[in-house]
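Novice: After the sequence you'll find the predicted model.
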Amino acid sequence: MIELTKYICHRIPERSFFIKGHQFPVCARCTGFYISIFSYAIYAMLFSIHYEVYSFLIGFILILPAFVDGFTQYLGIRESNNILRLLTGLLGGIGLMIIAKTIKILFLLPYII
């Protein structure tokens, strides 16, 4: 299983969490993304959420911190830490799900039904 995660995450050890000496299968940011994507999916099944066009903007704003954190680190402007990576990943995952659900409900479903 760990071998398969290399296709969904870079798994750089210094950017990953460890429990009892064992590295998480994904990095800290991806951990945040997957936790919030899974949590939002469950939340969206249990509670009615009304999506509007502005929801797309809210989703984009939530993804922005992960993009800025990752991109500034990539450019060598600054070095992030795992807690910040996790937090930006959590926000980014929620934003990604909001965008995906908004596209599905507002743009795809009207043409399918």
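Specialist: Happy to help now that I have it. These figures come from a predicted structure and were not determined experimentally. Numbering: from 1, shown residues only.

Novice: drop to CA atoms for contacts and neighbour counts, all remaining ones
Specialist: Will do.

Novice: Give the closest residue to residue 41 in space, chain neighbours not counted.
Specialist: Using CA to CA, 6 or more residues apart in numbering and skipping the chain neighbours, the partner closest in space to residue 41 is residue 97 (7.6 Å).

Novice: what about the one you found, distance to residue 69?
Specialist: Counting by CA to CA, to the nearest Å, the separation of residue 97 from residue 69 is 19 Å.

Novice: And residue 105, by the same measure?
Specialist: With CA to CA as the criterion, residue 105 and residue 69 are 30 Å apart.

Novice: So between these two, which is more surrounded?
Specialist: residue 69 (20 against 14; other CA atoms under 10 Å).

Novice: Wait, a strand at the more buried one?
Specialist: No: under DSSP: H, G, I helix; E, B strand; the rest coil, residue 69 falls outside any strand and is assigned helix.

Novice: nearest spatial neighbour of it, skipping sequence neighbours?
Specialist: residue 80 (6.9 Å).

Novice: For burial, what's the neighbour tally of that neighbour?
Specialist: Residues contacting residue 80 under the criterion other CA under 10 Å number 14.

Novice: Please compare the first structure with the one that follows:
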Amino acid sequence: MIHELLHFFGKAICHQIEDRSLLASGKTLSVCARDTGIYLGIFSTFIYLLLVKRNQIITIPSIKVSFFLLLFMVPMMIDGLGSYAHLFESNNERRLLTGLGFGFVLPYFMFPLIFGNALDPRSKPVIKNTFDILIPMFFCCLLGSLVYWNYITYYMIDSLIIFTIIIWFSLWTSLLFTSIRNSFLKWLFSIMSSLAFLSILSLLHSYILP
């Protein structure tokens, strides 16, 4: 039942082609290798920012740093477009690695908008020193390596990925409820809306691509 539930939410955002997905404990993960990398990357940076930057007045990275971060997203774009256009053949190692690079960048732009008072004139860029990049990057690479070499059990890593997907969508959905001052109600509505949205996507995916 848990396995089916995880795959149900995974289907909302992924094609779930088995030979493009990684294994854990002999079972196929609920999302492909590329999406696995993306959401492990998101999780790594988001946890760091939540622990270190939660109560700071921050905004998105400076223009110079932003361009540097965007370079980490280019390999996945090239790999994805080249693969789908049949210009070259990709593999799960490349999909995971480029996905990690793409995903770990995203929270640097999202987190300040949700938690950091990005419009406050007193706000400082979320990245203040190299450790703000290196620590999440190290954690991201470590987590990706443990998953690739199958050192984490299926239910642990698959639950982490699906949990990250739900929280990621809930964070963006929370922007629709900024007028609600009660934090509990705001996040309750955000999570419920996210679950409903992902459920609809999964059902549509099942209907279109059974």
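Specialist: Received it, and whenever you're ready, just let me know what you need. Please read all numbers here as calculations on a predicted model, not as lab measurements.

Novice: Structure 2: which residue goes with the residue nearest to residue 69 of structure 1?
Specialist: Matched to structure 2 by TM-score structural alignment, residue 80 of structure 1 sits across from residue 90.

Novice: ok but that match is inside a strand, no?
Specialist: No: using three-state DSSP, the assignment for residue 90 of structure 2 is coil, not a strand.

Novice: Wait, it touches residue 79, no?
Specialist: Yes: at 6.8 Å, residue 90 of structure 2 and residue 79 qualify as touching, with contact defined as CA atoms under 8 Å.

Novice: one step back: quick one, what contacts the counterpart of the residue nearest to residue 41 of structure 1 in structure 2?
Specialist: Matched by TM-score structural alignment, residue 97 of structure 1 corresponds to residue 107 in structure 2. Residue 107 of structure 2 sits next to 42, 45, 46 when contact means CA atoms under 8 Å, 6 or more residues apart in numbering.

Novice: Could you report the distance from the residue nearest to the spatial centre of structure 2 to residue 117 of structure 2?
Specialist: The residue lying closest to the centre of structure 2 (CA atoms, centre = their mean) is residue 39, at 2.9 Å. Plainly put, residue 39 of structure 2 is 24 Å away from residue 117 of structure 2 if you go by CA to CA.

Novice: With residue 8 of structure 2 instead?
Specialist: Counting by CA to CA, the gap from residue 8 of structure 2 to residue 117 of structure 2 is 35 Å.

Novice: Please apply the same query to residue 171 of structure 2.
Specialist: Following CA to CA, the distance that separates residue 171 of structure 2 from residue 117 of structure 2 is 15 Å.

Novice: ditto for residue 194 of structure 2
Specialist: Separation of residue 194 of structure 2 from residue 117 of structure 2 (CA to CA) stands at 23 Å.

Novice: neighbour-wise, which of these two wins?
Specialist: residue 194 (22 against 19).

Novice: aligned partner of residue 35 of structure 2 in structure 1?
Specialist: In structure 1, residue 35 of structure 2 lands on residue 30 (TM-score structural alignment).

Novice: actually residue 74 of structure 2, sorry about that
Specialist: Checking TM-score structural alignment: residue 74 of structure 2 goes with residue 64.

Novice: Check which helix or strand its match maps to.
Specialist: helix 53-74 (DSSP states H and E).

Novice: contacts for that helix?
Specialist: Contacts of helix 53-74 of structure 1 (CA under 8 Å, 6+ apart): 29, 78-80, 85, 88-89, 91-99, 102-103, 106.

Novice: Perfect, that will be all.
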